[in-house]
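Participant: Provided below for reference: sequence and predicted model.
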Amino acid sequence: MNIDDLRAIDIHTHAEEPCCGHRDDGYDEFQAGMANYFKNPAGKEGMLPSVQDTAAYYRERKIGAVIFPVDSERETGFRRYSNEEVATIAAENSDVLIPFASIDPAKGRAGAREARRLVREFGVRGFKFHPTMQGFYPNERWCYPLYEAIAEEGAITLFHTGQTGVGAGMRGGMGMKLKYSNPMYLDDVAVDFPDMPIIAAHPSFPWQEEALAVATHKPNVYIDLSGWSPKYFPPILVRYCNSILQDKMLFGSDWPAITPDRWLADFEKLEMKESVIPKILKENARRLLKL
């Protein structure tokens, strides 16, 4: 990966389309609900991009991308996509893709062993957690064996925070409980794992100020700006981007739900300091990922 040739680094993209088998029952309905929420025609038509498609899209735009699946088998019943396969395809496209993985913390010591193997044998750089989809509070002690393995391997953690488009508008929210994704729970994790980088993903509606407080107070906590069009960013988030958290804000799209084309076009319309823009789009991620 030639970082100097890249326009930006997208810290938050999803491997949505199965790379290791057919879709599970109910998955089409789930993706249709997501597509309706984000007004994404590809999801409605069942034409989500594969990991290879994602690499081609980002290569054409000269944007690097962190990519990951989400292991939510326990809560949703959807078979998880192979972390190994996603990482292997990312390695084949290492000019643009950076592999993260996903492991349900409920897998305990087995999950910890998997995390170590993925880092050592597959070059995985971080791990995505989705408390709402996976059904857990991030500060629950039974999650700690997995965090300990990740921290010891020098990898990054990325936690979904705030309201999610997953299940939005569907009956019962598809069983998703928003309470798990309050970013304040990450404060405990940041205290107990002070050397492990933690990314709080998305503007954390309705807990935006909690996320800003944790990222301001804890040196190892960052915020990615994915999952929302920048035109909906609350004023306080923009102020913090322009000031005290300018070195800890990260560009993320939430591909394929939101494309980087859409996100970047809306980002250009914000009143951002010229000195801050390159930090958010690339330099903060470059430093965090040690690229």
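Facilitator: Arrived safely. Residues are numbered from 1 along each chain as shown.
Participant: can we go C-alpha only for contacts and neighbour counts from here?
Facilitator: Noted.
Participant: residue contacts, residue 179?
Facilitator: Residue 179 is in contact with residue 132, counting by C-alpha atoms under 8 Å, 6 or more residues apart in numbering.
Participant: Please compare the first structure with the one that follows:
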Amino acid sequence: MVDFSKVRAIDIHTHAEEPCGCHTDDGYDELQSTMAQYFGAPWSHPPTIPETAAHYRQMNIAAVIFPVDAERETGYRRYSNDEVLEQVAQHDDVLIPFASIDPWKGKMAVREARRLIEAHGVRGFKFHPTMQGFFPNDRMAYPFYEVLAEHGCTALFHTGQTGVGSGMRSGNGMRLKYSNPMHLDDVAVDFPDMNIIAAHPSFPWQEEALSVAQHKPNVYIDLSGWSPKYFPPILVKYANSILKKKMLFGSDWPMIAPEKWLNAFDKAEFKDEVRPLILKENAMRLLGVS
């Protein structure tokens, strides 16, 4: 298990993009390579889970890691949660398991979520409304959320536009409207005991995200997917003040390496007393390990 007293930070947002290191291409490679070019990622092939663990171990950083199940909307194969969790369990000194199930799978999603939580200790679930093609407040997803709320799990939602699909024909068919963070407000009202993370600076809806996080006690914001040098001033201002206990470090590995994000964070205008909260303490409280 992660020794949280020794790691210097907790990255709340990393992707298990290549758990097995081999697959038959179904178009996902083009999306990955386009994203890597957009973000300036240095790798020629997405890192495997063991490679991810080795990198974070070297950095002395713990990482929440998950796949993304969007096969219904995109046609891309999903990485098996069981396969991901099996490999994550071999590196549980640095990796913290989340999972992903497309909420459109209905009762199948509910059954799988319950099994993953009860049998494998999954701590949270990643939702990607833009890739999965749903509004977070669509009632079809509520039975899924009920399982998360029942077990004290965290729901992490992609918000805004971070670059996924950017520049591809028709934006790779992805509709940005689904990831407006204001849709999380209904979810926060209807599931007040389920912790919710609005992932990424929510461009172009940053003020909506700040509003929801300020108004709803169970809503947090992770700062992944953007270099801190590009953060809008209002985000930094809120992080330094009324939302200093609601902000979380996230990189969006493997598109952004944690050391690259941290280097830019060191140069950004965050208060010294706020930095430890963002890098580790807020995540520990959220994960129930503080």
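Facilitator: Yes, it's here. Keep in mind the model is a prediction, meaning the values are calculated, not measured.
Participant: Helices along the first structure, start to end?
Facilitator: For the first structure, the helices defined by DSSP state H occupy 27-38, 41-44, 51-61, 73-76, 83-92, 108-122, 131-134, 144-152, 185-192, 208-217, 235-241, 260-267, 277-278, 284-288.
Participant: Need the winner for burial among these.
Facilitator: Mean neighbours per residue, mean count of other C-alpha atoms under 10 Å, is largest over the helices of the first structure for helix 131-134, with a mean of 24.
Participant: Contacts for it, please.
Facilitator: 71-76, 104, 137-138, 159-161, 164, 166, 176-181.
Participant: Apply 10 Å and report the result again.
Facilitator: With contact meaning C-alpha atoms under 10 Å, 6 or more residues apart in numbering, helix 131-134 of the first structure is reached by 70-76, 103-106, 137-138, 159-164, 166-167, 174-182.
Participant: Now intersect the residues you listed with the strands, please.
Facilitator: 159-160 (DSSP state E).
Participant: Which PyMOL command selects the buried ones in the contacts of helix 131-134 of the first structure?
Facilitator: This is how PyMOL selects the buried members of the contacts of helix 131-134 of the first structure, with burial counted by 16 or more other C-alpha atoms under 10 Å:
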select buried, resi 70+71+72+76+103+104+105+106+137+138+159+160+161+162+163+164+166+167+176+177+178+180+181+182
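Participant: For the alignment partner in the second structure of residue 78 of the first structure, the count of nearby residues, please.
Facilitator: Alignment note: residue 78 of the first structure maps to residue 76 in the second structure; criterion TM-score structural alignment. Here the number of neighbours of residue 76 of the second structure (other C-alpha atoms under 10 Å) works out to 15.
Participant: Pull the contacting residues for residue 76 of the second structure.
Facilitator: Residue 76 of the second structure sits next to 25-29, 69-70 when contact means C-alpha under 10 Å, 6+ apart.
Participant: Compare those residues with the first structure and list the overlap.
Facilitator: Among those, the contacts conserved in the first structure (both residues aligned by TM-score structural alignment, their matches' C-alpha atoms under 10 Å) are 25-28, 69-70.
Participant: Relative to residue 251 of the second structure, which of these is nearest.
Facilitator: The closest of these to residue 251 of the second structure turns out to be residue 69 (C-alpha to C-alpha; 19.7 Å).
Participant: residue contacts, the closest one?
Facilitator: Contact partners of residue 69 of the second structure, counting by C-alpha under 10 Å, 6+ apart, are 76-81, 99-103, 126-128, 131-132.
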